[in-house]
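The amino acid sequence is not available; the structure is as follows:
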């Protein structure tokens, strides 16, 4: 039987009764759009972070897009971010008419190299968009200091960092706003697309609520400013409410999986994940490195273990962003990592036996390279 980097079926069986009750409760409520479940999840997710406002939206890409718009980012502006991320981060920047400006990442933990941000600033820079990648936080202290000096807002991309902390502080609580995805694979995942934006700013929160609802506030027929149809679905919101109560347990389980990998792969020539000083990693994905990555993936696939790469093609190398003019060598660390990284199976319900199979097959493949 083929193993993949993510599987939800065992977890679903364990939580099936509660999840089906969540769906039934919405269908019996008499309100299917922007009802009690969305309001309840928004309140509870905001409370989890100690933040006043959470605005639920339809997916993580639009969480970034609406977050940018709510901060006043638009055509002609520049947004500083990284190329070692999922393409939606950059697509959201493009969708508001802004230009992504990339800085490189750090080789040891794959996170934004914040020391490069100051040199990337121009008079068109309108926002800093750090990506909390793979389950841990960017080094936010120098970024926040720079943003304060230059009067720039920070929008955190937290799609891969639910529950991650830096010096005890949760991802999503450092900037003016923070975008989350609840795609099913995430640390806190829905059973379909869903997203949210956190903010402590009343004005930003009001703008977000209008933007997700056609640009309307209280009266359906009056558009106050052009917006979108980007509402969080009631069913997904109720599922997320139930799963939010289990989030810390999911994180504990992921860390246990990470510890088993660390023990089981010790002594190999794989480069294992490094947690940056001050960070508490939640292991959205477990990313390792090896110079013969492609050979390893091919041999493991022959043994029924199908792995993936996050991310094989940095955004700046994609044909869709050729207009940025960033050729090979523009971001040397990002490009070097893309040739060697790959992800091992990582999800809370991964059993020790299944993980031992991955470790055993991987060790055997490495020994025969």
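Everything's here; your move. Since the structure is predicted, the reported quantities are computational estimates derived from the model, not experimental observations.

Could you use CA atoms for every contact and neighbour count after this?
OK.

residues making contact with the strand or helix carrying residue 48?
Element membership for residue 48, per DSSP states H and E: helix 36-49. Contacts of helix 36-49 with the rest of the structure, by CA atoms under 8 Å, 6 or more residues apart in numbering, involve 26, 52-56, 170, 172-173, 198, 232-235, 237-238, 240-241, 244.

Show me those that map onto strands.
53-56, 170, 198 (DSSP state E).

Identify, from those residues, the entry nearest to residue 332.
residue 170 (30.1 Å; CA to CA).

any idea how far that closest one lies from residue 278?
According to CA to CA, to the nearest Å, residue 170 and residue 278 sit 12 Å apart.

Leaving out the residues flanking it, which one is nearest to residue 356?
residue 264 (7.9 Å; CA to CA, 6 or more residues apart in numbering).

what about the one you found, neighbour count?
16 (other CA atoms under 10 Å).

Report the separation between it and residue 360.
8 Å.

Ok, residue 115 next?
Relative to residue 360, and taking CA to CA, residue 115 is found at 40 Å.

who's in contact with the nearest residue to residue 332 once chain neighbours are set aside?
Using CA to CA, 6+ apart and skipping the chain neighbours, the partner closest in space to residue 332 is residue 104 (7.4 Å). Shown in contact with residue 104 (CA under 8 Å, 6+ apart): 82-83, 112-113, 116, 331-334.

and here's the other structure:
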């Protein structure tokens, strides 16, 4: 039985009629940027996260970069973050001229170990960039407490955390701003690249909006900041608005799949993901860890089960970022997890039969 890791085509098949209609509507309108769907999506995502402002952008990476610029982070500054993540989290810090300072992760969550933040603070530290990973929030209480103790700004990397909450409060409310990715594989995915910043700070929102369009703040052709071309295309906004109506149902299906995995795999010597107290979980990924990862992955492939490794090499081991790390052994949990992590299929268009096949295959391997 073939089990694909992603099935983006299935999303289209489910929503073909409304997607075709809205794409034709946009193309025939002649309004391709900053149009009604773009403006409505900003309001809808901001409302979903209980924030005043949404700033739609052309990628989640640009969301992180513009968040840095709008906060004034630059050369001489340090930003505390983690190395078990997608590269955008670190590269956007480096692009500003600032220095990423890596701390290790909590082995139960793969996210920032907040007990290590204070020791990483120096007189140059300006911000903390916590990364909400795999569909739930990090220890936001620990992050915000550390930020308050050390007078630091919090900028949330919420690329994988659309709709995630802690004690009912959504991402975007634990710092100055949060950045989301709508890449095609996300729980809410565009038909290409797209991203967004949410914030409750009026002045910050005004800066971010200006920076996304060449730094034009006051009026057209008057430049207040060095900026970018980072508008979200109107077609992407329209596609996202259609899919947003299905996101809650798709997340419910992800939770059903996770429940099957958790039940079927519970008797194995295999650490399974957990929902942290106070969090909901949108199950962007279902990640297990095992020292036998490099045997399990080809075994699953023989059973026609796709799996992925997020992330195989921690960022402080990559050539462009090695100078910011302490070398091998400096982040022991990050390094161990990178050696052992394996992500199982959990997209919402899997059938129960496919999910059971994945679970049986993992059980058979360990048996």
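Thanks, I have it. For clarity, every value in this text was computed on a predicted model and none was experimentally measured.

Counting neighbours, go ahead and name the busier of residue 170 and residue 278 of the first structure.
Using other CA under 10 Å, the more surrounded residue of residue 170 of the first structure and residue 278 is residue 170, with 19 against 14.

Check the alignment and tell me where the more buried one lands in the second structure.
Under the alignment by TM-score structural alignment, residue 170 of the first structure pairs with residue 170 in the second structure.

wait, that match sits on residue 164?
Yes. Using CA atoms under 8 Å, residue 170 of the second structure is in contact with residue 164, at 5.6 Å.

hmm, which two among the ones in strands among the contacts of helix 36-49 of the first structure are most spread apart?
Pairwise over those, using CA to CA, the maximum falls at 56 and 170, 18.5 Å.

For the first structure, which segments count as helices?
Using DSSP state H, the helices of the first structure run over 9-27, 36-49, 60-70, 87-95, 117-120, 140-150, 202-211, 234-244, 247-264, 293-302, 332-338, 352-368.

Packed most tightly, which of these would that be?
Across these, averaging neighbours per residue (mean count of other CA atoms under 10 Å) puts helix 60-70 on top, at a mean of 27.

Superposed on the second structure, what's the mean shift for that helix?
Taken over the aligned residues, the distance from helix 60-70 of the first structure to the second structure averages 0.6 Å (mean CA distance after the TM-score superposition for the first structure).

now do stretch 18-25 of the first structure
Stretch 18-25 of the first structure sits 1.4 Å off on average (mean CA distance after the TM-score superposition for the first structure).

and that stretch, how far out from the chain's middle?
Relative to the centre of its chain, stretch 18-25 of the first structure is centred 26 Å away, using CA atoms, centre = their mean, to the nearest Å.

neighbouring contacts of that stretch?
Contacts for stretch 18-25 of the first structure (CA under 8 Å, 6+ apart): 235, 238-239, 242.

ok, the closest residue to residue 349 of the second structure other than its chain neighbours to residue 16 of the second structure distance?
Spatial nearest neighbour of residue 349 of the second structure, chain neighbours left out: residue 10 (6.6 Å); criterion: CA to CA, 6+ apart. Computed as CA to CA, the residue 10 of the second structure to residue 16 of the second structure distance reads 9 Å.

How much space separates the nearest residue to residue 225 of the second structure once chain neighbours are set aside from residue 257 of the second structure?
Excluding the flanking residues, the one nearest residue 225 of the second structure by CA to CA, 6+ apart is residue 215, at 4.3 Å. Separation of residue 215 of the second structure from residue 257 of the second structure (CA to CA): 44 Å.

Residue 144 of the second structure too?
Residue 144 of the second structure is 32 Å from residue 257 of the second structure, where distance means CA to CA.

count of neighbours near residue 110 of the second structure?
For residue 110 of the second structure, using other CA under 10 Å, the count is 24.

repeat for the one 5 residues further on
By other CA under 10 Å, the residues close to residue 115 of the second structure number 14.

For stretch 265-278 of the first structure, list every residue counted as buried.
Using 16 or more other CA atoms under 10 Å as the test for burial, stretch 265-278 of the first structure gives 265, 270-273, 275-276.

just stretch 129-137 of the second structure next, same as before
Within stretch 129-137 of the second structure, the residues scored as buried using 16+ other CA under 10 Å are 129-137.

burial measure for residue 309 of the second structure, as a count.
By the criterion of other CA under 10 Å, residue 309 of the second structure has 17 neighbours.

counterpart of residue 300 of the first structure in the second structure?
Using TM-score structural alignment, residue 300 of the first structure pairs with residue 300 in the second structure.

check contacts around that match.
Shown in contact with residue 300 of the second structure (CA under 8 Å, 6+ apart): 306-307, 358, 361-362.

Now these in a markdown table, please, with extra columns for distance to residue 291 of the second structure.
Formatted as a markdown table, those follow (distance: CA to CA, whole Å):
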| residue | distance to residue 291 of the second structure |
| --- | --- |
| 306 | 19 |
| 307 | 16 |
| 358 | 19 |
| 361 | 17 |
| 362 | 14 |
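
closest to residue 211 of the second structure among those?
Nearest to residue 211 of the second structure among the contacts of residue 300 of the second structure, with distances taken as CA to CA, is residue 307, at 38.3 Å.

In this model residue 297 seems to touch the closest one, though I could be wrong.
Yes. Residue 307 of the second structure is within contact range of residue 297, at 6.6 Å (criterion: CA under 8 Å).

Can you check which residues contact both of these two?
In contact with both residue 307 of the second structure and residue 297: residue 342, using CA under 8 Å, 6+ apart.

Tell me how far residue 216 of the second structure lies from residue 352 of the second structure.
From residue 216 of the second structure over to residue 352 of the second structure (counting by CA to CA), the distance is 51 Å.

ugh, wrong one, residue 242 of the second structure
Distance from residue 242 of the second structure to residue 352 of the second structure, by CA to CA: 25 Å.

same question, residue 202 of the second structure
Applying CA to CA to residue 202 of the second structure and residue 352 of the second structure gives a distance of 46 Å.

One more: residue 107 of the second structure?
From residue 107 of the second structure to residue 352 of the second structure the distance is 30 Å (CA to CA).

Check residue 68 of the second structure too.
43 Å.

Count the residues that sit near the nearest residue to residue 198 of the first structure once chain neighbours are set aside.
Among residues not flanking residue 198 of the first structure along the chain, residue 54 sits closest, at 4.5 Å (CA to CA, 6+ apart). Here the number of neighbours of residue 54 of the first structure (other CA under 10 Å) works out to 26.

Just to check, residue 54 of the first structure is in contact with residue 195?
No. Using CA under 8 Å, residue 54 of the first structure makes no contact with residue 195, being 10.2 Å away.
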